[in-house]
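In: Please work out how this folds:
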Amino acid sequence: MSFDILIRNGRVVDGTGNPWFWSDIGIKDGRIAAMGDLSGEDGEKVIDASGLVISPGFIDIHTHSDTVLLVNPTGDSHIMQGVTTNLIGNCGGSVAPVSEPMKRRYEVMLRRYDLEIDWTTLGEFLEKVEEKGTSLNVASLVGNATVRMAVMGMERRAPTKEELKEMKDLVAEAMEDGAFGLSTGLFYAPSGYASTDEVVELAKVAAEYGGIYATHIRGEGDPLIEAVREAIEIGERAGIPVEISHHKAMGKRNWGKVKETLRMMEEARRRGIEVTCDVYAWRAGSTGLTATLPHWVHEGGLERLLERLRDPETRQRIKREMAEGTPGWESIVHEIGWENVMISGCPGHREYEGKRVAELAEEKGVDPYDFAFDLLIEEKGRVWMVIFGMSPEDVATVIKSPLSMIASDSSAIAPRGPLGEGKPHPRTYGNFVKVLGEYVREKRLLTLEEAVRKMTSMPAQKLGLLDRGLLRVGNWADVVIFDPDRVASRATYLDPHQFPVGVEWVIVNGVVTVEKGKHTGARAGKVLRKSAIRYGKRL
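Out: Now for the predicted structure:
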């Protein structure tokens, strides 16, 4: 038999977690056609994997690539580290259903990328991705914040019965368009305006279609225990598998709490609640600077937020709540301080990038709160930050847990054009390879087989991707070939736009997309849709 691609002489780590084994792999028509001793066969393209490891393509279950896929369809920062599949729509923010409040929220960003929202539903967006072509496979969740904005705008109140029904209908529509579940970002507004009961009602709809519930919980610092308890409760009441996103304990006084939260997950599983988590391999997180502000400040949208920051009396109230914390809301600044907040993206002041807020405020001779508020006003909210708040020991504890899988919490960008600006979190270019280089090879926290399972079959199983995530005959040929002795991240907080070393080949749906460490430009990715089955009947 002649194959399209024949991979010889590699050590196969197949994604199951079982020990590696020697095997050739023959690929034909986008799928794995044969494995074993294929010495008598030939291929149109033959790859010699001597000294290298062959594994399934990595599945990133928590990304924010969304509209970035239309700006950078080659997905460089992810594909170059071996990621072949992105799950988008996380943290409550999906690309649909589109509404005027959503358009206003993203107007400046979209203008910067010369991008127009010309879709309304998730189905229309996914069709647009297919038309454009992408190097990555793409699957999506539907976000409760996006759904809420479509029905209630940025209002901070409970929905009426009619509004709740409308939101449930929008979730059902997205699930019928192929969404893999519901996401929330309860730490953020307006996602966090939703009560537990409201989220349960939406999650029940996703559950009817066999979806998952992925959540950036309500708090990852002081409220961590209660927030994990809420996530488990939602899973139990809605009858839906739970994925706790980028699990961590933020702020020094909360370090060590992940042992308790992991114990809570284990206990929930004993009660029949399918709960797992994902984690990135860094001790810092990243989000927008507006996330430091109390939820009520966001009510009414960005213009109202900026008005509140301009008002002296309101500004003092905001300062006080950020400094002291308030019940039901997590204050990042209260937990870690301005000295641990680094500006990572600021279009109007590139010279601020890579510096801490406390440092910049001291240089200006102003209070750090005033510096941050004035910067947000000047930049119209377009400021991003990296926040240093986790302990390396906690990161290692979560990575090692059998309940965790690896995810980047980043976008598939490129070191060129508008996406190459700023200092994005280095996980964007190096999360998966950092696990392989540091936590497997150097620290030996995980075996290679365990690490690969957390990046491949474990997220595939969570999402119900039955023909991806494992190297087996009949599966789609998403394959990574890397050097276990060299693979490593080169990205740093101050110089993040650097591709990794050691990833030699990446194959997506049987098409070579990275060859000898270079992107080929191929766009062989597929849009993955969950089958729209409700109550056992195909719709």
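In: Going by C-alpha atoms from here, please, whenever you check contacts or count neighbours.
Out: OK.
In: For A231, which three-state class applies?
Out: Secondary structure, DSSP: H, G, I helix; E, B strand; the rest coil: A231 is helix.
In: Please go through this protein and pick out the longest strand.
Out: Using DSSP state E, we find that the single longest strand of the chain is strand 2-12.
In: Any idea how far that one is from the middle of the chain?
Out: Chain-centre distance of strand 2-12: 31 Å, with C-alpha atoms, centre = their mean, to the nearest Å.
In: how close does S457 sit to G430?
Out: 20 Å (C-alpha to C-alpha, to the nearest Å).
In: right, I mislabeled it, should have said S410
Out: S410 is 10 Å from G430, by C-alpha to C-alpha.
In: Tell me which residues of the strand or helix carrying R105 come out buried.
Out: Assigning secondary structure by DSSP states H and E places R105 in helix 100-112. For helix 100-112, the neighbour count (16 or more other C-alpha atoms under 10 Å) marks P101, M102, L110 as buried.
In: Closest one to K537 out of the residues you listed, please.
Out: Comparing the buried residues of helix 100-112 against K537 with C-alpha to C-alpha places M102 closest, at 32.9 Å.
In: ok, the closest residue to that closest one other than its chain neighbours - contacts?
Out: Computed as C-alpha to C-alpha, 6 or more residues apart in numbering, the closest residue to M102 that is not its neighbour in sequence is M149, at 6.5 Å. M149 makes contacts with S99, P101, M102, P190, as judged by C-alpha atoms under 8 Å, 6 or more residues apart in numbering.
In: one more to line up against the first:
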Amino acid sequence: MYDLVLKNGWIVDGSGNPRYRGDVAVRGDRIVAVGFLGDAAARETVDVRGLIVAPGFIDMMGQSEINALIDNRVLSKITQGVTTEVTGEGGSVAPLTDRLVLDDSDVMKKWHYREDWRDLDGYVAQLEKQGSTLNIATFVGATQVRLAVVGKDDRAPTPPELAHMTAIVDTLMQQGALGLWTALEYAPASYSKTDELIALAKAARRHGGVYASHMRNEGIRIDEALNEVFRIAREANIPAEVSHLKVAGRRSWGRMPSVLAKIDSARAAGLDITADQYPYTRAATSLDASIPTWAESGGWDSLLARLRDPKTRARLHAEMLQPTDGTEGFYNEAGGGAGILITGVFQDSLRPIQGKTIAEIAAARHHDPIETIFNVVLGEGGHRTDAVYAVMDEPDVQAAMKTWWVAVNTDFGGVAPDGPFGTQSAHPRAYGSFARILGHYSRDLNLFPLEFAVRKMTSLAAQRVGLYDRGMLKPGMAADITVFDAATVADKATFEQPHQPSVGFAYVFVNGKKVLDHGRLTAARPGRGLRGPGYVPPEARGGR
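Out: Sure, this is the predicted structure:
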């Protein structure tokens, strides 16, 4: 007897093949049969006639590793069909040191959680103790490794420090990390030289890992940034993923076809390069990311001291208007203060500026927009301000989306309108990335078939990060299943009202357990910490 049979659905199995009508049977946490199953006996039989039955979606760049500990519903992900999230962009749950935990003390106090672990094994144990609706798999964040060993200073690691960093990557890969992930546009990761990254990538590759990168630049210097990715892939002999592929800044709009051609050329030359994206024209990151990265050397206290010094502040102002590093900088890429929207603040006293652009805040205060950015950062007292930047052009977004080797992400943590993060604003991608591609782009604009979209969201992602038992509907695979109505699936979240779940999803199953039933979460929390291909059980690690 089966535990569950989904009958009479349109099966889109994740391979990209045409849909077909059939049944899916589950026993325990595994799919055990797919096809015509007749009157097969099951503890629960659900008639899904007219609905799409697909593998659970894989978010190739989420940020829910801590959110899931704070609100384990992870509602904005489950309500758009996501069953597994990949995380670890630059920062990651491990390694943690006592000093890094101390740095997070204010955040832990605000959001009521504890960092009681120090490595990946410890985090996975904590996640499974608290429960989660979805699965979480993580990379080793190169920024996190650098912070643990080198700290926040703008300098290269010494040879012993680099050896220590490499050993950390080795250890965490054995604990199940998927690979190494860099976020090179932000300090302190921006202080890393390519040779440092190659050494860490080689350690990840020894355990079957991949290299993912938020590249050094996504605007006018994107060719150089891609060349660095290619060099790391070549010299470390490692597959590489370009994270949230985009062309940022008005001076670069229209260049996506040439960027795609450059990656295709690298693939043709023998490099294993793929990418992922979210389907929006606005990016989201911190407000301080618009400030030149040299100002963050030494960490938050050093940045705040520089902003309080009139001479240094004047230099930063000038460099934001006319960057000296050959880039446009986030401020110019967004078209100035009108293109930067504040979506989340740490200090309650700054709550009134949420939902306003820097230009609007500056006008209300009768201040210059750049000076307004400095003042907001100072007002946060060393805590992050979240912001959305209008940096992309719709034709570029669509060009990447139509590319067969580009997967899908939200690049946002799981949130909920009635949860602790509901008081913050958000980027609509938190709720809408997957539904928007299925509804707006595939169905409404007819950019590509539904089967093509589902493959991007499932088997392409699973293959890239080595989650080989997910991403397909076939016997033996994990029973992560998303059931939706192709005619009604749609994103509802907007920049003005972001806390709106997507619609059209009938059921979501994670590891064989129903977590979503016609838009309502169940009480089940079957999510797990997933391990990468280099995972070695603790009892077997000594001899490897």
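In: hang on, the earlier thing: which other residues reach the helix holding R105 of the first structure?
Out: E116, I117, T146, M149, A150, G153, M154, G301, L302, P418.
In: Now which residue in the second structure aligns to the third one?
Out: To tie it back to what came earlier, the one meant is T146 of the first structure. Under the alignment defined by TM-score structural alignment, T146 of the first structure corresponds to Q144 in the second structure.
In: For that match, which non-adjacent residue is closest in space?
Out: Closest to Q144 of the second structure by C-alpha to C-alpha, 6+ apart is G91, at 4.8 Å.
In: Could you check how many residues crowd around the one you found?
Out: The number of residues packed around G91 of the second structure, counting by other C-alpha atoms under 10 Å, is 22.
In: wait, isn't D76 of the first structure in contact with I413?
Out: Yes - counting by C-alpha atoms under 8 Å, I413 is a contact partner of D76 of the first structure at 6.0 Å.
In: returning to what we had before: just the buried residues of helix 100-112 of the first structure now: which is nearest R317 of the first structure?
Out: P101 (26.1 Å).
In: that older thread, residues in contact with the match of T146 of the first structure?
Out: G90, G91, S92, A94, P95, L96.
In: Tell me which helix or strand comes right after whatever helix or strand it lives in.
Out: Counting by DSSP H and E, the element that carries Q144 of the second structure is helix 142-149. Next in sequence after helix 142-149 of the second structure, counting helices and strands by DSSP H and E, comes helix 159-174.
In: Average offset of that next one relative to the first structure?
Out: Average distance, helix 159-174 of the second structure versus aligned residues of the first structure after superposition (mean C-alpha distance after the TM-score superposition for the first structure): 0.8 Å.
In: what does that helix correspond to over in the first structure?
Out: Aligned using TM-score structural alignment, helix 159-174 of the second structure spans residues 161-176 in the first structure.
In: So for that stretch, what gets flagged as buried?
Out: For stretch 161-176 of the first structure, by 16+ other C-alpha under 10 Å, it's L164, E166, M167, K168, L170, V171, A172, E173, A174, M175, E176.
In: can you list contacts of that stretch?
Out: So stretch 161-176 of the first structure is in contact with 96-97, 121-123, 142, 147-148, 151-152, 181-182, 198, 201-202, 205-206, 209, 211, 530-533, 539, going by C-alpha under 8 Å, 6+ apart.
In: try stretch 482-494 of the first structure
Out: 51-54, 354, 423-427, 429-431, 433-434, 436-438, 441, 496-505.
In: same thing with stretch 448-464 of the first structure?
Out: Applying C-alpha under 8 Å, 6+ apart, the set of residues contacting stretch 448-464 of the first structure is 13, 15-20, 55-61, 180, 211-212, 404-407, 432, 435-436, 440-441, 466, 468-470.
In: can you check stretch 44-58 of the first structure too?
Out: 2-15, 82-85, 452, 455-456, 468-471, 477-484, 506-508.
In: Stretch 295-306 of the first structure now?
Out: The contact list for stretch 295-306 of the first structure (C-alpha under 8 Å, 6+ apart) reads 101, 105, 153-156, 188-190, 192-193, 308, 318, 329, 376-377, 380-381.
In: what about 6 Å?
Out: M154, E155, A189, I377 (C-alpha atoms under 6 Å, 6 or more residues apart in numbering).
In: From those residues, list just the buried residues.
Out: Buried among the contacts of stretch 295-306 of the first structure by 16+ other C-alpha under 10 Å: M154, E155, A189, I377.
In: just to revisit the earlier point, now, of the contacts of stretch 161-176 of the first structure, which are buried?
Out: Among the contacts of stretch 161-176 of the first structure, the ones that count as buried (16+ other C-alpha under 10 Å) are 96-97, 121-123, 142, 147-148, 151-152, 181-182, 198, 201-202, 205-206, 209, 211, 530-532.
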